[in-house]
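Asks: Coordinates only, no sequence provided:
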């Protein structure tokens, strides 16, 4: 089963971050995504679109997904692009739910912008 087909389960304060090996394995399935360091590690991807309207439609679709799973990313919308970051606030790290949501986000992008330059 691919990551995008998995169900996102909530992570409590005692949830476990992915190990570096688990994260590396997940990133094989998420080649457009990077792990960025900072106060808390995050998964990040910037998606490109033909215009602002397409970027906003993608943002809204990701918002619907986030509400469905009660797991919310940081979304930065600009003309022709959207930067998405997933991480789990409770543990200030990357949890399995984040890689699942990143894969679901990628699936939305592939559906909405199948001809976009990646």
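Replies: Received the coordinates, thanks. Remember, predicted model here, so these are calculated numbers, not experimental data. Numbering: from 1, shown residues only.
Asks: rest of the way, CA atoms for contacts and neighbours
Replies: OK.
Asks: hey, where'd the strands end up in the chain?
Replies: Assigned by DSSP state E, the strands in the chain fall at 34-36, 42-48, 74-78, 81-86.
Asks: With distance to residue 110 added, can I get the ones you listed in TSV?
Replies: Listed next are those as TSV, based on distance: least, C-alpha to C-alpha, whole Å:
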stretch	distance to residue 110
strand 34-36	18
strand 42-48	10
strand 74-78	17
strand 81-86	14
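Asks: take the one below as the second:
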């Protein structure tokens, strides 16, 4: 059996997502997506962060869109591809990413 969450995938409204993330205001809920921007000293540190997020995503078995841009900026964008909107998996992934960052 694969490791990861086994919780049933449940749709979440933007309002429910914003409420669940109220203690993490850096994450922006925008319609059917949630995103956060990060800035690093350099490209190498940005890439190391992306690799840490990838490990967390594999554990949760839910994968974000990740964009490295302008040398040292990273945008993490999360939504549920299967539901074409937000789900409880998005919230679980964000909380796992935050734990992985030590926050």
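Replies: Sure, I can see it. Since this is a predicted model, take the numbers as computed values, not measurements.
Asks: ok, back up a step: could I get the strands of structure 1 as JSON lines with distance to residue 105 of structure 1 and mean neighbour count?
Replies: Output for these, formatted as JSON lines (distance: least, C-alpha to C-alpha, whole Å; neighbours: other C-alpha atoms under 10 Å):
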{"stretch": "strand 34-36", "distance to residue 105 of structure 1": "14", "mean neighbour count": "15"}
{"stretch": "strand 42-48", "distance to residue 105 of structure 1": "10", "mean neighbour count": "21"}
{"stretch": "strand 74-78", "distance to residue 105 of structure 1": "11", "mean neighbour count": "14"}
{"stretch": "strand 81-86", "distance to residue 105 of structure 1": "9", "mean neighbour count": "21"}
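Asks: Skip the chain neighbours and tell me the closest residue to the residue positioned nearest the centre of structure 1.
Replies: Geometric centre of structure 1, nearest residue: residue 102, 2.8 Å, by C-alpha atoms, centre = their mean. Nearest non-adjacent residue to residue 102 of structure 1, counting by C-alpha to C-alpha, 6 or more residues apart in numbering: residue 86, 6.9 Å away.
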